[in-house]
Each structure stands twice: as structure tokens, then as C-alpha cells.
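Colleague: structure, please.
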Amino acid sequence: MNYLRRRLSDSTFISNLPDGYMSDLQKPDLPQPPPPGPASGPAPVSPGQERNPIQPQPLGTGFFSSITSVVKQTAASAGLVEQTPVPASSKRHKLLLVIDEPQQDCVVAHANGSCNVAVQVLQNENTVVRSFKPDFVLIRQHAYSMAENEDFRNLIIGLQYAGIPSINSLESIYNLCDKPWAFACLISTCKKLGQEKFPIIEQTFYPNYKEMVAMPAFPVVVKIGHAHSGVGKVKVENHTKFQDIASVVAITQTYSTCEPFIEAKYDIRIQKIGNDYKAYVPTLALMTKQVALFCRYKLWVDTCSEIFGGLEICAVKAIHGKDGKDYITEVMGSSMPLVGGHQAEDQQLIADMIITKMNHVMAQNTKRPTAIQPRKVDNDAVVEVKHGPSQKAPPQGCLQYILDCNGVAVGPKLVQAN
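Modeller: As a prediction, the model looks like this:
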């Protein structure tokens, strides 16, 4: 009580009192009306006496409730009692982790479905470690590169272990780490659809240099360590140079692939972001221009989006040879670079798709999109595709902010911070 008296004499404390608190101190206690009898009428009023109706006070207001509230707040600030915590649902932010630069992030996953991510941030020439638990992840970086210290497959495993939802799926990101593994899936697809509908380039896989004995038909292109930024890619024109390349493969102690050298008329890149399609070809000025989307192009990218565990963001690279034939050479996932004059539009498409899928995941709706069945179409027909956001962004509020791999809030187009 002595502590309470000192607090009541403090002007700062008095200024923080609820509205009407001091007036409550000066109000006399109102008489309680007698309970009405079963047959009694209204209470008689003497002449000259005003009849003022008694206004009932709301529950939880008045002197005692005011002082109780103030005492609780004061005691809590003094550390005497523990404040009632705010429900987690009312202040829990939804975190989107965007991995778009090479970083050695530390991911600790737990079997109960949680995941702790620690990132190092440079602030005022000091390294600060930030830890948080992501609700969703967008991976725009290659998870596996042949360069030194750029094998991040362990992080993909950690995120998958904790069941963190992502775009693209973590399964597809892991499947696309090794390009020969991805090409093996394309071979299976080609066997199902046929070489005419899904024309992949012929490719030979050598697990090590010892198997590079059978001589292919030259000229060929040998890719050593065929992952992102592999050890090397060399055009080989005869048997002697092929043996020289085999010795290089022996030194690197990795695998290699071999495919015929195609005299290209032009290269083709078909990309798909959600329901938006674009086709590009390079120009002489090292630029790209958008071209018509033929039905065969759409079939290629739709087919690839259904394998590898699902690809919401993907691109197919192909060569149109001088022989008039097409050759599919590669498929890329969410780490694909954005090209052409519609990069800002493509970024917004990715942002809208992230918000839609995060709302979908948070609503615990686990229905998968219906697979697109390939059908017979005229390969020379042109598909009319309207570009632009395929889905409207849902009402803001699901996301509070996002973090990049440096732990910094990014992406004002994605969400608005509350």
C-alpha cells in the first residue's frame, strides 16, 4: 500500500490515468434502488423532488475497475506481476524468405514442422546474426553450383525436412540441382509423348572418365560437371581432342555429358510464370525479342511444369537448327533469369503468385492444381495469350513483411507493411 500511495502522488502516474478516473473519485455513491415487488408500482416521489433516472454503469467501468486496471499496469511495469500475453495469432507475422543471392545461411529444421534460419547481416561494419522462422520461401538462386562453396543442397534438405512451403516446390529444386538428373526426366517424358511432340536433343552421360571410351559422331559438345556453372563446356571435333577432354574429366573427378553439335538457326526460350507464357529468341545485339507462342512451345513448357515435383516458374531452352528441326536442351526452374523487356511485369507476376499461394497455404487448402493433359494440336498454330497478372492479388493483411537472405525487408510490390 505504501508503494501504491507513492504512485498515486506521482503527477506522471496521475496523467496516465484513464478518462474519468479523477471524476470517479469525487462522485458520491449512488443509492441502489429497491428491488421491485411482485405487485408494487413505481416508487412514490415527494413533491418538489426531481426524479433522475439512474444510468447503469457498464460492467468493468467505474472507480474500482479503473484503479484495478491502473494498478495492474503499474505493477506489471515494475515487474511485480506478469502481463497477460497477447494471443500469438494477433501479432504473428507471416515471413517470406527470399533467397536470391549466394549466402551461407544456417537452417536448423525440426521434425515437428518448424525451421530456424540464421542469417549474417553486415551493419556498420559489424556482422549481426538474425534468426527467424519462415512461413514460406521463394528460391531464386541455384541450389547447386560446381563453383567452390556453392553447394546449398543441405539447406534445401533442411527446408524440406521442416515442411516449409515454397515456390517452386523444394522437391523440384532438388531434382534440378544436377542437370543430367533433370535430363533423365526429360527422356522419360519424350518416351511417353514421342520425339515429334517433345524433341529432346540426343545426349550421352558418362559417370566418370573411365567410361569415355566409345567414340561419338563428331563434332560434339562435352559438358564437364554438368550443373550450374559447370567445370567447362567444350566443342570437340575429333577423337584426339575427345581423349584430351577425358583426361580433364579424370582430374576434376566428376561426371560429364556429350551431345551432338547443332548448327543453330536461332535459340528459343519459352517461359511460364503461373498462367503467363512468353517466348523469346536472341538477337544480334545480345538482346532478346518476344516472338509468337506456337502451340508446340506451350506444350513443351506445360509438360515440364508438371514434372520435377511441380514448377510454377519454369523455362525451356531449345535450339532451332538449320536443318529445320527443334531440339530441347534444358529446363530451368525458379532460379531462371528474367529476360526481355517485360522483367518488371514478370516480377509482379511472381509477387502475385506468392501472395496467392501463401494465402492458399495459410488457409490449409492442400488441393493440387489439375494437371494439363497434352492434346493434339497444330504445331504451326499460334496461341493467343494475354500477358499481365493472371490473378488479382488478394486483400492485403495476410503478409506483414518479407525478408531477403540478408534479413532485410524487401519487395514493396509484394505486400504492404502494416
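
Colleague: drop to CA atoms for contacts and neighbour counts, all remaining ones
Modeller: Will do.

Colleague: ok, now how distant is residue 403 from residue 118?
Modeller: 12 Å (C-alpha to C-alpha, to the nearest Å).

Colleague: oh, I was asking about residue 327
Modeller: On the measure of C-alpha to C-alpha, residue 327 and residue 118 end up 43 Å apart.

Colleague: same question, residue 301
Modeller: 36 Å.

Colleague: who has more neighbours, the two?
Modeller: Ranked by neighbour count (other C-alpha atoms under 10 Å), residue 301 and residue 118 place residue 301 first, with 22 against 19.

Colleague: which element is the more buried one on?
Modeller: If you go by DSSP states H and E, residue 301 is part of helix 295-305.

Colleague: beyond that helix, next helix or strand please.
Modeller: strand 313-321.

Colleague: which SS state does the residue nearest to the spatial centre of the chain fall under?
Modeller: In the chain, the centroid-proximal residue (C-alpha atoms, centre = their mean) is residue 138; its distance is 2.8 Å. Look at residue 138: counting by DSSP: H, G, I helix; E, B strand; the rest coil, its state is strand.

Colleague: could you list every residue that touches it?
Modeller: Neighbouring residues of residue 138 by C-alpha atoms under 8 Å, 6 or more residues apart in numbering: 96, 97, 98, 99, 166, 167, 168, 354.

Colleague: can you list those in CSV and add neighbour count and secondary structure?
Modeller: Formatted as CSV, the contacts of residue 138 follow (neighbours: other C-alpha atoms under 10 Å; DSSP: H, G, I helix; E, B strand; the rest coil):
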residue, neighbour count, secondary structure
96, 24, strand
97, 26, strand
98, 24, strand
99, 20, strand
166, 23, strand
167, 23, strand
168, 23, coil
354, 21, helix
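
Colleague: next, the second sequence, to be compared with the first:
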Amino acid sequence: MFRSLFSASGEHGASEPPCSSSAPPVKLLVIQADDYDWPAMLKGATLQDGRPILVFQTGWPDIHVHCSTYSSARICVEMMSWAKTATLPDGYVSNRRITIQPDFVLVRNEVKTPSFDGRSKLNGLLFAGVPCMNSLESILLFCERPAVQGALHRLQRAGADFPVVPQHFCSSSKSLMYGYTFPAVVKVGSAHAGCGKMKIHDHKQMSDFRSILEMMPDEHCMVEPFIESQGDLRIQKIGSNYRAFKRIGISGDWKTNTCTSIMDEIECTERYRRWADAAATFFGGLDILTVDAIIEAETGKEFILEVNGTSSGLHPDKAEEDNGFIKQLLLEKMNLTLC
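Modeller: Take a look at the predicted model:
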């Protein structure tokens, strides 16, 4: 089995079309199944040594990762299907599985969601040491929200202008001893996109929630005071490019990221840039990130809620330009790593 998977050609089930250039193409694996056409965006792009870039775009559920230290192939990624939005390179067909040996990876989708856990595949890429933007190590740590929140609180304790919302962590229902301000917000596991979060109004409701958490003995939980807000902030950093957005919910739901809301670009002040620059130092350095904050309605104070990494979504009105920034940064990283 491994002999066929790790053959010199690196292909299993499909042969790679010959490249018209004298230099063999560099294979870029893009993990983004929900949007955008990366093969089209990188069409005609080459590295500084003249090698063309062959782009394979798919999602975490649609790959298998095989690694071996016995072979010069090092890693083979089996793609069961292409991203629906992706343009296929010449010579490839959408209904055939292929196996590639990626030289570089761009990750734009969450590894772990409420319905899927792709950490085993991410670990395969880590085992093989494939270069990636952001780094694979940082992406793995972003699968564990307490690690990210811990980095935020360390910055705050160091005296930086980094007003993080107070939080309580418990490793299971047995250590859930929250007795601070109510109402509060509980976040189970590595809560994502509004899922796994609940507003708790008092101690009695917290007791009921604790009984629910007992049904999930392997899950941790974080609790923070509920802040009545006048809006949310999102500070975005892609390389040296910054943006700031303000989002205001209009449906009355306290989760403005899951309800109907208005999101407008605002000035990215020097303070917001400092927040993004500080977060960019996390876990060896982040190329793509967003800082999410909330504005307290009564006082106007701003509290940082969380940082998101390489899978940070883009504002639809700014996506074309921001993907251009990601493309530019990606080519710089690939040239630095592969040339």
C-alpha cells in the first residue's frame, strides 16, 4: 500500500498533466471549500525562480493525509473532491480522486467545527512539516480556544493596552464554580460562530447548565460576564494591511454574529492597530488574524473577546481586495520558503 502511495510520481488514481514550463510546478494546497476560486486568483502566478504554481483547492472533510519517513515523497494528500467554487487546472476532472504531494499549504477554513474535527489531518501535515500560512503550529493551537484566551490574558497582565473581558475557565462540570456577575455567557469547548454559547441569567440557571455540562464529561467551559453592547468591533490584519469594522445587531438577538446585523468599515485607529500587532505575535507569528471586541453600551468601553487566526472570514464588500492582499502575502511566503 505504502509503495503505491509514496511512488516517485506522487500520484495515485490520476496522473499529473505535464507542465508546459521546463521547471516542474510547485503544488499549493488550499483548504477552503466554502468560497472563492484560488486556482483562478493565482492563474499565471510563478515563483521568483520561474516555477509555475499548480493550485489544488478543497476542504478538510475531502482529504486523507498519508506520511512516511521511509520515502522521499514524505507526504501524500488524497483529494476526494475539489472545492465547488474552484476552477480545475487543465487536464483534471472533478469526479476523479487524485493524490498530490503539496509543497505549501494555505488554510482558510476552520479545522474544528461543531460538526467536524479535522485535527487528525492537520496533524498529518504537521508530521510531514509542510510549510503553511499561517503556521500549522498556530492553526493547531487555535483549535483550542483556551490557549488563545490564555495568550490574550498574558498580554493584559504584561501591562499592554489590551482590555480583555474577564473569564473563568473550568475543565469540566465538576470545576464549574462561577459566582461572579450575572447575567453571564457560557462557552462550551472551542465554541465557534455562535455555537456552543448560552446566556445565563442567574445562579439557578447556572445550576441547570452545570447539569447539562455533566453530559459532556470531556468538554471544558469558559464563563464571562454578559456585556450589554452598543456594537461589536472586528480588527483585521493581513500582513501589513489593516481594516476595522463595527457591527450592530438589528434583530434584538444578543449574538450579533448569528442574527441580522449591519456591518460597516470604520477608521482603523492606532489603538486598534496595536491590538492587531500584539495578537500577531501569538504562537510564533500570525500572518492573517482578526481581533473581536465589544463596546459596552453604558460606558462606551471596549473589551476584547477573542482572536481568530488564518480562517478569519472576509467582509463581502472587501473580499476581492483582501484576497489580493492574501495572494500577495502568500507569494512572498512561498518565495521565501521554496526558493
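
Colleague: in the second structure, what stretch matches the helix holding residue 301 of the first structure?
Modeller: Alignment of helix 295-305 of the first structure against the second structure: residues 270-280, by TM-score structural alignment.

Colleague: all helices of the stretch 1-150 of the first structure, in order?
Modeller: 2-8, 11-15, 21-26, 63-77, 88-91 (DSSP state H, counting those that start in this stretch).

Colleague: among those helices, which is nearest residue 177 of the first structure?
Modeller: helix 88-91 (36.9 Å; C-alpha to C-alpha).

Colleague: residue 90 of the first structure versus the aligned partner of residue 107 of the second structure in the first structure, what's the distance?
Modeller: Aligned by TM-score structural alignment, residue 107 of the second structure pairs with residue 139 of the first structure. From residue 139 of the first structure across to residue 90 of the first structure, the span is 28 Å (C-alpha to C-alpha).

Colleague: more neighbours, the two?
Modeller: residue 139 (22 against 7).

Colleague: in contact with residue 291 of the first structure, which residues are there?
Modeller: Residue 291 of the first structure neighbours (C-alpha under 8 Å, 6+ apart): 278, 279, 280, 281.

Colleague: now, the most widely separated pair of these?
Modeller: 278 and 281 (10.4 Å).

Colleague: of those two, who's got more company?
Modeller: Legend: neighbour count by other C-alpha under 10 Å for residue 278 of the first structure and residue 281, higher for residue 278 (22 against 18).

Colleague: thinking that one is in contact with residue 271, fair?
Modeller: Yes - contact criterion C-alpha atoms under 8 Å: residue 278 of the first structure and residue 271 qualify, at 5.5 Å.

Colleague: grab the nearest non-local neighbour of whatever residue of the second structure lines up with residue 266 of the first structure.
Modeller: Using TM-score structural alignment as the criterion, residue 266 of the first structure maps onto residue 231 of the second structure. In this structure, residue 231 of the second structure finds its nearest non-sequential neighbour in residue 248, 4.7 Å apart by C-alpha to C-alpha, 6 or more residues apart in numbering.

Colleague: quick check: the one you found touching residue 234?
Modeller: No - contact criterion C-alpha under 8 Å: residue 248 of the second structure and residue 234 do not qualify, at 11.6 Å.

Colleague: now the strands for the stretch 51-200 of the second structure?
Modeller: 53-58, 63-67, 75-79, 98-100, 104-107, 112-113, 116-117, 132-133, 168-170, 184-192, 195-200 (DSSP state E, counting those that start in this stretch).

Colleague: tell me roughly how far the longest one lies from the first structure on average.
Modeller: Averaged over the aligned pairs, strand 184-192 of the second structure sits 1.7 Å from the first structure after superposition, using mean C-alpha distance after the TM-score superposition for the first structure.

Colleague: what stretch of the first structure lies opposite that strand in the alignment?
Modeller: Taking TM-score structural alignment, strand 184-192 of the second structure hits residues 220-228 over in the first structure.

Colleague: now which residue in the second structure aligns to residue 170 of the first structure?
Modeller: Residue 170 of the first structure maps onto residue 136 in the second structure, with residues paired by TM-score structural alignment.

Colleague: isn't residue 96 of the first structure up against residue 402?
Modeller: Yes - in this structure, residue 96 of the first structure is within contact of residue 402 by C-alpha under 8 Å, at 4.7 Å.

Colleague: ok, now which ones touch the match of residue 107 of the second structure?
Modeller: By C-alpha under 8 Å, 6+ apart, residue 139 of the first structure lies in contact with 98, 99, 100, 166, 167, 168, 334, 335.

Colleague: hang on, the earlier thing: show me the contacts for the match of residue 170 of the first structure.
Modeller: 122, 125, 126.

Colleague: next, count neighbours for the residue nearest to residue 231 of the second structure.
Modeller: Residue 248 of the second structure has 19 nearby residues by other C-alpha under 10 Å.

Colleague: residue contacts, it?
Modeller: By C-alpha under 8 Å, 6+ apart, the contact list for residue 248 of the second structure reads 230, 231, 232, 256, 261, 262, 263.

Colleague: rerun at 7 Å
Modeller: 230, 231, 232, 261, 262, 263 (C-alpha atoms under 7 Å, 6 or more residues apart in numbering).

Colleague: can you check residue 108 of the second structure too?
Modeller: Taking C-alpha under 7 Å, 6+ apart, we find residue 108 of the second structure in contact with 31, 32, 310, 311.

Colleague: any idea how far it lies from residue 31 of the second structure?
Modeller: 6 Å.

Colleague: got it, and residue 153 of the second structure?
Modeller: Residue 153 of the second structure is 30 Å from residue 31 of the second structure, by C-alpha to C-alpha.

Colleague: same thing with residue 284 of the second structure?
Modeller: From residue 284 of the second structure to residue 31 of the second structure the distance is 21 Å (C-alpha to C-alpha).

Colleague: in terms of contact, does residue 403 of the first structure touch residue 99 like I think?
Modeller: No - counting by C-alpha atoms under 7 Å, residue 403 of the first structure does not reach residue 99; the two are 8.9 Å apart.

Colleague: the second structure: which residue goes with residue 100 of the first structure?
Modeller: Per TM-score structural alignment, residue 100 of the first structure is aligned with residue 32.

Colleague: the host helix or strand of residue 233 of the second structure against the first structure, how far on average?
Modeller: Element membership of residue 233 of the second structure [criterion: DSSP H and E] is strand 229-238. Aligned to the first structure and superposed, strand 229-238 of the second structure gives a mean residue distance of 0.7 Å (mean C-alpha distance after the TM-score superposition for the first structure).
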